[in-house]
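[1] Next one to model:
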Amino acid sequence: MATILHIDSSARPGRSDLAPHGSHSRRLTARFIENWLQHRPDDTIMYRDVGANPPAPVTGDWIHAAFTKPDQREHWMQDVLAESDMLIDELLKADVIVAGVPMYNFGMPAQMKAWIENIVRVRRTFGFDRSRGTIPYWPMVTDNKSVVVLSSRGDYGYNPGERIAHLNHVEGGVFTPLEYIGITDHHSAAIEYDEFADTRTHQSIMTAENDTAKIVEKLVAQHGT
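    As a prediction, the model looks like this:
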């Protein structure tokens, strides 16, 4: 059996296929889960809505606690890191992470960034040792996980090689830190033309849903044994 960590980060509370002002990214992640369960109904789905309930941002106390060796931490340090520990434990249980990450001002929502800041952590998901010389860092998430980013964009042309690809910091903003901790299998799909509200929007939705279904088929074959 596989375990899927389903994350939504949109500030919009509903899905665009069910609510007039709903979220496209929530729509895509829901479709991903629905398609996955059609193939493997007994797999485990963990759900976290960071859009509605964002993790606490990293603070000076958090940094102090994280860089203190576990056997030297005071009780308050353990309390400060408790949410981070919970989020990391979820991540480590998952075989596939599917995240709905809409584009806000060319990057990910702050809620999603807070999740990333909490799961990229020394001694838990990456190692650091000065004695290793010029490359003192190494990834600690060594099992074969996959991450899927399902996004939405008001404009169009953000895909690699297209007219404004250089302005897109969503997928890279998620994939880069996750690759740093050891998750290197990346997949993505996105709805564009949202602000145009015309036939191009509807066509983009259909294309993104089809792309999402293809990602599911690939990952079911990859993780479904």
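
[2] make it CA atoms for all contacts and neighbour counts henceforth
    Fine.

[3] centroid residue for this protein?
    By Cα atoms, centre = their mean, the chain has its centre lying nearest to A99, at 3.9 Å.

[4] what sits against that residue?
    For A99, the contacting residues are 6-9, 29, 147-150, by Cα atoms under 8 Å, 6 or more residues apart in numbering.

[5] Second chain to compare with the first, below:
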Amino acid sequence: MANILHVDSSPRSERSRSRRLAREFMDAWLNSHPDDAVTYRDLRLTPVPHITEEWIAADFTPPEALTGDMAELLAFSDELVNEFLAADHCVFSVPMHNFGMPSNFKAYIDQVVRVGHTFLLENGQFSGLAEGKKVLLITTRGVEYGPGSPFEGWDCLEPGLRYAFRFMGVKDFQFIQATGLDLGDDAERRGLNTAQSRLRELVSSW
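    Purely as a prediction, here's the structure:
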């Protein structure tokens, strides 16, 4: 039995293709692993606040010195961090917005990357605290970003996600990308079919 954290970040609901892919994967996964426990978070319904100067001050205050107001500022972040650290597998669906991640998922990352919680800083060296975790990132893109495309090199989504989770100690990544989804019906169908095929394969090998 494993603990699964599933987070959807698209501001769309039923029209979201990243949600659809993640839902299909989770349905297939739970059909094969019925004893696994799932924690689900929808960032559309529970928006993540952006960090503030006061939040930063509280985050870098030793736990024993936190005031009640500081602890309250960090309470939601603590909840997100605990969910992340408790998970064996994490499934994140993240559409590309303007070449990068949606602002709500960037806010999520900012609330989860926490000194003393998901990484350590000792003698000027950083080390992650989330080793041993498997992370699946399901991303959707309106156009193509591969070699030879007009947008080659413009993909700021995968590098940003990869480095954020690697910084927290994650080494086991899977990226499933559905691309070209806004280039017409045929391209959308190809992009979704390719992603769905890879996700089906992952159910038995992840």
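
[6] related to what we said a few turns ago, the residue nearest to the centre of structure 1 sits in which helix or strand?
    Using DSSP states H and E, A99 of structure 1 maps to strand 96-100.

[7] Give the aligned range of that strand in structure 2.
    Counting by TM-score structural alignment, strand 96-100 of structure 1 pairs with residues 89-93 of structure 2.

[8] Mind reading off the mean deviation between the matching stretch and structure 1?
    Its matched residues in structure 1 lie on average 0.7 Å from stretch 89-93 of structure 2 after superposition (mean Cα distance after the TM-score superposition for structure 1).

[9] where's the residue located most distally from the centre of structure 2 relative to V113 of structure 2, distance?
    Most distant from the centre of structure 2: A65, at 31.2 Å, with distances by Cα atoms, centre = their mean. Using Cα to Cα, to the nearest Å, A65 of structure 2 is found at 21 Å from V113 of structure 2.

[10] show me where structure 2 has helices.
    Secondary structure of structure 2 (DSSP state H): helices at 17-32, 53-59, 68-86, 103-112, 157-167, 185-205.

[11] Average offset of the second one relative to structure 1?
    Taken over the aligned residues, the distance from helix 53-59 of structure 2 to structure 1 averages 0.5 Å (mean Cα distance after the TM-score superposition for structure 1).

[12] Show me which residues of that helix are buried.
    When neighbours are counted by 16 or more other Cα atoms under 10 Å, the buried residues of helix 53-59 of structure 2 are found to be 55, 58-59.

[13] which non-adjacent residue is nearest F126 of structure 2?
    L120 (5.6 Å; Cα to Cα, 6 or more residues apart in numbering).

[14] Please apply the same query to Y158 of structure 1.
    Counting by Cα to Cα, 6+ apart, Y158 of structure 1 lies nearest to A165, which is 4.1 Å off, once chain neighbours are set aside.

[15] hang on, the one you found packs against Y156?
    No: A165 of structure 1 is beyond contact range of Y156, at 9.2 Å (criterion: Cα atoms under 8 Å).

[16] Specify the angle between the strand holding A99 of structure 1 and helix 171-181 in degrees.
    Per axes from the mean of the first three to the mean of the last three Cα atoms, to 10 degrees, the angle that strand 96-100 of structure 1 makes with helix 171-181 is 150 degrees.

[17] Run the angle between strand 96-100 of structure 1 and helix 110-119 for me.
    Using the same axes, to 10 degrees: strand 96-100 of structure 1 against helix 110-119 is 150 degrees.

[18] so how far is strand 96-100 of structure 1 from its chain's centroid?
    For strand 96-100 of structure 1, the separation from the chain centroid amounts to 5 Å (computed by Cα atoms, centre = their mean, to the nearest Å).

[19] again, but for stretch 36-50 of structure 1
    Its chain's average C-alpha position is 15 Å from that of stretch 36-50 of structure 1, according to Cα atoms, centre = their mean.

[20] First-to-last residue distance for it?
    21 Å.

[21] Can you give me the buried ones in that stretch?
    Quick answer for stretch 36-50 of structure 1 (16+ other Cα under 10 Å): 36-37, 45, 48-50.

[22] Residue range in structure 2 corresponding to it, please.
    So stretch 36-50 of structure 1 sits over residues 29-43 in structure 2, by TM-score structural alignment.

[23] Let me see the residues that make contact with that stretch.
    So stretch 29-43 of structure 2 is contacted by 1-11, 83, 104-105, 203 (Cα under 8 Å, 6+ apart).

[24] Would you quantify the distance from I45 of structure 1 to V58 of structure 1?
    For I45 of structure 1, the distance to V58 of structure 1 (Cα to Cα) stands at 27 Å.

[25] tell me the two of the buried residues of stretch 36-50 of structure 1 that are most distant?
    L37 and V50 (22.4 Å; Cα to Cα).

[26] which ones are touching the aligned partner of W55 of structure 2 in structure 1?
    Mapped onto structure 1 by TM-score structural alignment, W55 of structure 2 lines up with W62. Counting by Cα under 8 Å, 6+ apart, W62 of structure 1 makes contact with 77, 80-81.

[27] and with 10 Å instead?
    W62 of structure 1 makes contact with 56, 68, 76-81, 84, 118, according to Cα atoms under 10 Å, 6 or more residues apart in numbering.

[28] Tell me how many other residues surround the counterpart of the residue nearest to F126 of structure 2 in structure 1.
    Alignment note (TM-score structural alignment): L120 of structure 2 maps to G127 of structure 1. Close neighbours of G127 of structure 1, defined as other Cα atoms under 10 Å, add up to 15.
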